[in-house]
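Student: Requesting a structural model of the entry that follows:
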Amino acid sequence: MVLPTLLSAPTPTSGEIKSVCVFCGAGDGGDPIYAQEAFELGKMLASNNIRMVYGGGSIGLMGAVAKGTIENGGKTLGIVPEPLFKHGSAQLGETVIVPDMHTRKKRMAEESDAFVVLPGGFGTMEEMLEMITWSQLNIHSKPILLLNTKGYYKLFVDWIQLSVQEQFIKTKNADIFVTCDTTKDVLNLLQTYQAPETRYGLDWTKKDEENRQSLI
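Tutor: Take a look at the predicted model:
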């Protein structure tokens, strides 16, 4: 995992959330409810004048949430690595081409005030876990929400609880992310989110030795 050269940023207040990064699958999933909820999320973002930042593309849940935003008058920003762009997937809305996957995640984080995670596969999980890790390390303190459509993230939440039980994760650090069952809950949770105080108090402007001491 490559850590970004970002300074720790404060959690935005409710009035400051103007741009939300959405991580989600490029497939539709096995149940129409996944695409329906993705579209509703995009619609909700548009109706609240919140820009949607995502991985670009027009298919799967990525396409559904982008269409839900655009078709309801909202703005989107797709950030696509050049190899994927050359692969030929059609793009929706404004698109930025970046050289690689690491740059993509860094740019998505910089462009967003919060993160919402929809169902997806390996890529979605990797993006979500990196943002959770960056929060734990105090690179950012932005809201991270999991849209638990059809209980999709139940096993992940169970694994987090097991990790807490086995003392690999601090109890309060399990609250770095919050889950919600429907898009109706997303806006309220974005506005009320508070990053746990048990996160590592690292200052990314300090020297390495100072940060090592703060981990002890």
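
Student: When you work out contacts or count neighbours from here on, use the C-alpha atoms and nothing else.
Tutor: Will do.

Student: For the strand or helix carrying L77, which outside residues touch it?
Tutor: If you go by DSSP states H and E, L77 is part of strand 76-81. Contacts to strand 76-81, defined as C-alpha atoms under 8 Å, 6 or more residues apart in numbering, come from residues 51-57, 66, 69-70, 91-101, 104, 107-108.

Student: Which of these fall within helices?
Tutor: Using DSSP state H, the subset of the contacts of strand 76-81 located in helices is 66, 69-70, 101, 104, 107-108.

Student: okay but M52 is in contact with L45, surely?
Tutor: Yes: counting by C-alpha atoms under 8 Å, M52 touches L45, with 7.0 Å between them.

Student: Name the residues contacting each of the two.
Tutor: Going by C-alpha under 8 Å, 6+ apart, residues that sit against M52 and also against L45 are 69, 74.

Student: Where do the strands of this protein begin and end?
Tutor: Secondary structure of the chain (DSSP state E): strands located at 19-23, 51-54, 76-81, 94-98, 114-117, 144-147, 178-180.

Student: Output the contacting helices and strands for the fifth one.
Tutor: So the one you mean is strand 114-117. strand 19-23, strand 144-147 (3 or more C-alpha pairs under 8 Å, 6 or more residues apart in numbering; DSSP states H and E).

Student: TSV for the ones you listed, including mean neighbour count and distance to P81?
Tutor: Below are the helices and strands packed on strand 114-117 laid out as TSV (neighbours: other C-alpha atoms under 10 Å; distance: least, C-alpha to C-alpha, whole Å):
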stretch	mean neighbour count	distance to P81
strand 19-23	24	15
strand 144-147	25	23
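
Student: And this one, please, so the two structures can be compared:
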Amino acid sequence: MVQSNAQKAVCVYCGSSYGNDSKFSNEARNLGQLLHSMKWKLVYGGGTTGLMGEIARAAMGPKVDGFVHGIIPRALVSRERDDDAAQVDEKAVSSFNDEIKKSVENHSGLTPLSHEYGSTTIVPDMHTRKRMMATESDAFVAMPGGYGTLEEIMECITWSQLGIHQKPVVLFNMDGFFDGLLAFIQHSIRSGFISEKNGQIIQVANSAEEVIDKIQQYIVPEGRFTLNWSDEHRGDK
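Tutor: Next comes the predicted model:
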């Protein structure tokens, strides 16, 4: 049973498209609403379109009082945001460039492109986006998406395997979306390329409630590398 405790920040990777079935949007809203009800923070890619926009609006809540932080490279602002604020805020975006380096260092450069989607930080590139999202988050969740979503969650899985972080990694497998990926992972385990224990890094949830349960009940699997990554600790404090 889901229980609300100390606030967590949950990084959700997902598509900037809606997909071809309304169930994807519905489930994204369900997870966003649950995060809002628990007063947990959503960290996401900063888009307002597709599943990104759905979960961000839901996590902000009907009174727009939730905790949402979007992080987006400047080059993607016009592509992944279709709200009016993004279209008319080019001057604000331009003036913010002088503060980008400072915001990357102290994570305080929040640009409110649209309060309906929470606060937004504009960063110079994809590498900075991913690093900031990981640093700020206590758990990682993947919802349906394309190449970018797959690359982002696989990097988090690899970071866990290498011992860079010990945070929960959850696939929100709505309507079996990730069944193919899970079959590949099992094939890799059988073929001797992934250990059985490292296969446990990934937890699978079929509902929004189960996503929260998997985060709260996550046990760091044994058998991971425990190397000293010096300055490569991406948010594992």
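
Student: on that earlier part again, so the strand holding L77 of the first structure aligns onto which residues of the second structure?
Tutor: Under TM-score structural alignment, strand 76-81 of the first structure corresponds to residues 68-73 of the second structure.

Student: superposed on the first structure, where does the matching stretch end up, distance-wise?
Tutor: Taken against the first structure, stretch 68-73 of the second structure registers an average deviation of 0.4 Å after superposition, with mean C-alpha distance after the TM-score superposition for the first structure.

Student: Give the aligned equivalent of P221 of the second structure in the first structure.
Tutor: For P221 of the second structure, the residue aligned by TM-score structural alignment is P196.

Student: neighbours of that match, just the number please.
Tutor: By other C-alpha atoms under 10 Å, the residues close to P196 of the first structure number 17.

Student: I'd say it and N173 touch.
Tutor: Yes: in this structure, P196 of the first structure is within contact of N173 by C-alpha under 8 Å, at 6.2 Å.

Student: residues touching the closest residue in space to N5 of the second structure that isn't next to it in sequence, list them.
Tutor: Spatial nearest neighbour of N5 of the second structure, excluding adjacent residues (C-alpha to C-alpha, 6 or more residues apart in numbering): M38 at 7.8 Å. If you count contacts by C-alpha under 8 Å, 6+ apart, M38 of the second structure has them with 4-5, 7.

Student: Kindly provide the distance from M38 of the second structure to N198 of the second structure.
Tutor: 30 Å (C-alpha to C-alpha, to the nearest Å).

Student: What segments of the first structure are helices?
Tutor: Counting by DSSP H, the helices of the first structure are 32-47, 60-70, 82-87, 101-110, 122-136, 154-165, 186-192, 208-215.

Student: do you know which of those helices lies nearest F23 of the first structure?
Tutor: helix 122-136 (5.7 Å; C-alpha to C-alpha).

Student: What span of the second structure is the closest one aligned with?
Tutor: Using TM-score structural alignment, the partner range for helix 122-136 of the first structure is residues 147-161.

Student: What are the contacting residues of that stretch?
Tutor: Stretch 147-161 of the second structure is contacted by residues 13-15, 130, 140-143, 165-167, 169, 198, 201-202, 224-225 when judged by C-alpha under 8 Å, 6+ apart.

Student: Rebuild the strands of the first structure as a markdown table, extending it with distance to L129 of the first structure.
Tutor: Formatted as a markdown table, the strands of the first structure follow (distance: least, C-alpha to C-alpha, whole Å):
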| stretch | distance to L129 of the first structure |
| --- | --- |
| strand 19-23 | 11 |
| strand 51-54 | 16 |
| strand 76-81 | 19 |
| strand 94-98 | 21 |
| strand 114-117 | 10 |
| strand 144-147 | 10 |
| strand 178-180 | 13 |
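
Student: wait, which of these is closest to L61 of the first structure?
Tutor: With C-alpha to C-alpha as the yardstick, what comes closest out of the strands of the first structure is strand 19-23 (9.3 Å).
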